[in-house]
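# pasting the sequence and the predicted coordinates here, then a few questions.
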Amino acid sequence: MNKPARGLRSDGEATKTRILEAAGELFATTGYAETPNKAIAALAQVDLASLNYHFGNRSGLYQAVLTESYGQVLGLANLKQLTGSELAPASNLRALIEQLVWHANQEPQACQLRVLAREMRAPTSHLQTLFQNDAQP
């Protein structure tokens, strides 16, 4: 007996976004190693299976949080804008620092900067993946 194909849920992207935001907050506060999946699921108001469904595993979720954080704080578009400007190098550096300070003072972006800072202070293999996939291109 053939079962009818299941349709895609309309709230899938919203769920994925909630998981990313919850994981970002918790990773920023307690770090990757100290953040249990149950806490992420509880904060995002999803079941544990949703984490694996959307991100494959815990490592995939952390990599997605790092990638999202990098994109928001130091994304390629932002860096291209700085490097393509006619400003002197010192002025470009100042603009970069001002951008980082601005992100640190914004409530949603503050966790993204903290996640990146934590990863820089205690690098994991995820940092190398971030550099290879997002920073270098």
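Done, it's in.
# please make it C-alpha for all contacts and neighbour counts, starting now.
Fine.
# my guess is residue 92 contacts residue 84. True?
No - shown here, residue 92 and residue 84 do not form a contact pair, counting by C-alpha atoms under 8 Å, at 9.7 Å.
# between the two, which one's more packed in?
Taking other C-alpha atoms under 10 Å, residue 92 and residue 84 do not tie; residue 92 has more neighbours (18 against 10).
# return the distance of that one relative to residue 33.
35 Å (C-alpha to C-alpha, to the nearest Å).
# same check on residue 24?
Counting by C-alpha to C-alpha, the gap from residue 24 to residue 33 is 13 Å.
# these two: which has the busier surroundings?
residue 24 (29 against 7).
# ok, now which ones touch the more buried one?
65, 111, 112, 115 (C-alpha atoms under 8 Å, 6 or more residues apart in numbering).
# ok, the residue most central in space within the chain - contacts?
In the chain, the C-alpha nearest the mean C-alpha coordinate belongs to residue 65, at 2.5 Å (C-alpha atoms, centre = their mean). Applying C-alpha under 8 Å, 6+ apart to residue 65 gives the contacts 20, 23, 24.
# for comparison:
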Amino acid sequence: MVVPVSPQTVVARAPRQDGQATRQQILETAGQLFAELGYANTTSKQICESSRANNASVNYHFENKDGLYRAVLHEAHDRLVRIETMISLSESPASPEDKLRAIITVLIGGLGNQREGWALKVLTRELLSPSSVLPEVLEEQAFPKAKIVREILGQIMQLPPDDPATLRSAVSVFAPCLFLLIAHEPLARNVLPGLELDPPALIEHMMNYARAGLQAVSGAAKAL
């Protein structure tokens, strides 16, 4: 049975679809501008002009510039690794090591991906110069992901997730991944010329390094 669609329904749906496209275009443009210029040096007018939206679009879709910046930070976190992905991974029957490999694969797999490029720059700027929206974004995005990471590392090391050795290990395992995502091009070009940044090889290296390091730290912590 075919349900007839009235012209009024078609007309009603079009603005919502166009509105979503406009919202996404504004979000993408804002992410790029915030990444290059910083929050303080980027105006709503610049964002609207660059995204070819009218000057009221930021307020219409995001309430204000702060609301837009908050949405950009959430999008940046999602592009790095989605919280839904982390939750699904934590609840899966996979081994802790396989879960760790999956997270590293998601992070390293983004090397050279321009879609993640502005996201990482925005997050880096925000951490170096925090804004008023940072606590909310940390509460909703960073803290839940960090909790899952600690639990996975704790399972591998057979230590509590909040053990100091587990917390330090989280930094040791994931800081190199984030550093490579942020600085992989200048690193390979200027600092370590000839460095092979092929994602599969890097993932395997990161896993081998993490596995050996976690075993060593775990052994030392249990010997105390």
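Nice, thanks for sending it over. Bear in mind that the values here come from a model prediction, so they are computed numbers and not experimental data.
# TM-score for these two?
Once superposed, chain against chain, the TM-score is 0.79 (TM-score structural alignment, normalised by the length of the first structure); 129 aligned residues with a C-alpha RMSD of 2.4 Å.
# sorry, back to before: where's the residue nearest to the centre of the first structure, which helix or strand?
helix 58-74 (DSSP states H and E).
# distance from that helix to the second structure after superposition?
Mean deviation of helix 58-74 of the first structure relative to the second structure after superposition (mean C-alpha distance after the TM-score superposition for the first structure): 0.8 Å.
# can you name the residues of the second structure that that helix overlays?
Helix 58-74 of the first structure corresponds to residues 65-81 of the second structure when matched by TM-score structural alignment.
# and for stretch 24-34 of the first structure?
Residue span in the second structure matched to stretch 24-34 of the first structure, by TM-score structural alignment: 31-41.
# buried stuff in the matching stretch?
31, 32, 33, 34, 35, 38, 39 (16 or more other C-alpha atoms under 10 Å).
# stretch 206-215 of the second structure: how far from the chain's middle?
23 Å (C-alpha atoms, centre = their mean, to the nearest Å).
# adding distance to residue 80 of the second structure and secondary structure, write the buried residues of stretch 31-41 of the second structure out as JSON lines.
What follows is these, written out as JSON lines (distance: C-alpha to C-alpha, whole Å; DSSP: H, G, I helix; E, B strand; the rest coil):
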{"residue": "31", "distance to residue 80 of the second structure": "14", "secondary structure": "helix"}
{"residue": "32", "distance to residue 80 of the second structure": "15", "secondary structure": "helix"}
{"residue": "33", "distance to residue 80 of the second structure": "18", "secondary structure": "helix"}
{"residue": "34", "distance to residue 80 of the second structure": "17", "secondary structure": "helix"}
{"residue": "35", "distance to residue 80 of the second structure": "15", "secondary structure": "helix"}
{"residue": "38", "distance to residue 80 of the second structure": "19", "secondary structure": "coil"}
{"residue": "39", "distance to residue 80 of the second structure": "20", "secondary structure": "coil"}
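# strands along the second structure, start to end?
For the second structure, applying DSSP state E gives no strands.
# show me the helices in the second structure, by range?
Ranges of helices in the second structure, per DSSP state H, are 7-37, 44-50, 57-62, 65-80, 83-91, 96-108, 114-128, 134-137, 143-157, 164-186, 199-223.
# show me which residues of the fourth one are buried.
So that's helix 65-80 of the second structure. Per 16+ other C-alpha under 10 Å, helix 65-80 of the second structure contains these buried residues: 65-66, 68-80.
# and those residues, which is closest to residue 104 of the second structure?
In terms of C-alpha to C-alpha, no member of those lies closer to residue 104 of the second structure than residue 80, at 11.0 Å.
# show residues contacting stretch 89-102 of the second structure.
148, 149, 152, 153, 155, 156, 203, 207.
# tell me how many other residues surround the residue nearest to the last one when sequence neighbours are not counted.
This points to residue 207 of the second structure. Nearest non-adjacent residue to residue 207 of the second structure, counting by C-alpha to C-alpha, 6 or more residues apart in numbering: residue 101, 6.4 Å away. Residue 101 of the second structure has 18 neighbours, counted by other C-alpha under 10 Å.
# residue 32 of the first structure reaches residue 63, doesn't it?
No - if you go by C-alpha under 8 Å, residue 32 of the first structure and residue 63 don't touch, sitting 10.3 Å apart.
# for residue 19 of the first structure, see how far away the aligned partner of residue 19 of the second structure in the first structure is.
Matched by TM-score structural alignment, residue 19 of the second structure corresponds to residue 12 in the first structure. Residue 12 of the first structure is 11 Å from residue 19 of the first structure, where distance means C-alpha to C-alpha.
# check residue 90 of the first structure too.
39 Å.
# just want to know which of those two has more residues nearby.
Each of residue 90 of the first structure and residue 19 has its neighbours counted (other C-alpha under 10 Å); residue 19 has more, 25 against 9.
# how about the more buried one: what's its closest non-neighbour residue?
Using C-alpha to C-alpha, 6+ apart, the nearest residue to residue 19 of the first structure is residue 44, at 5.2 Å.
# what lines up with the one you found in the second structure?
For residue 44 of the first structure, the residue aligned by TM-score structural alignment is residue 51.
# so who does that match touch?
Counting by C-alpha under 8 Å, 6+ apart, residue 51 of the second structure has contacts 25, 26, 29.
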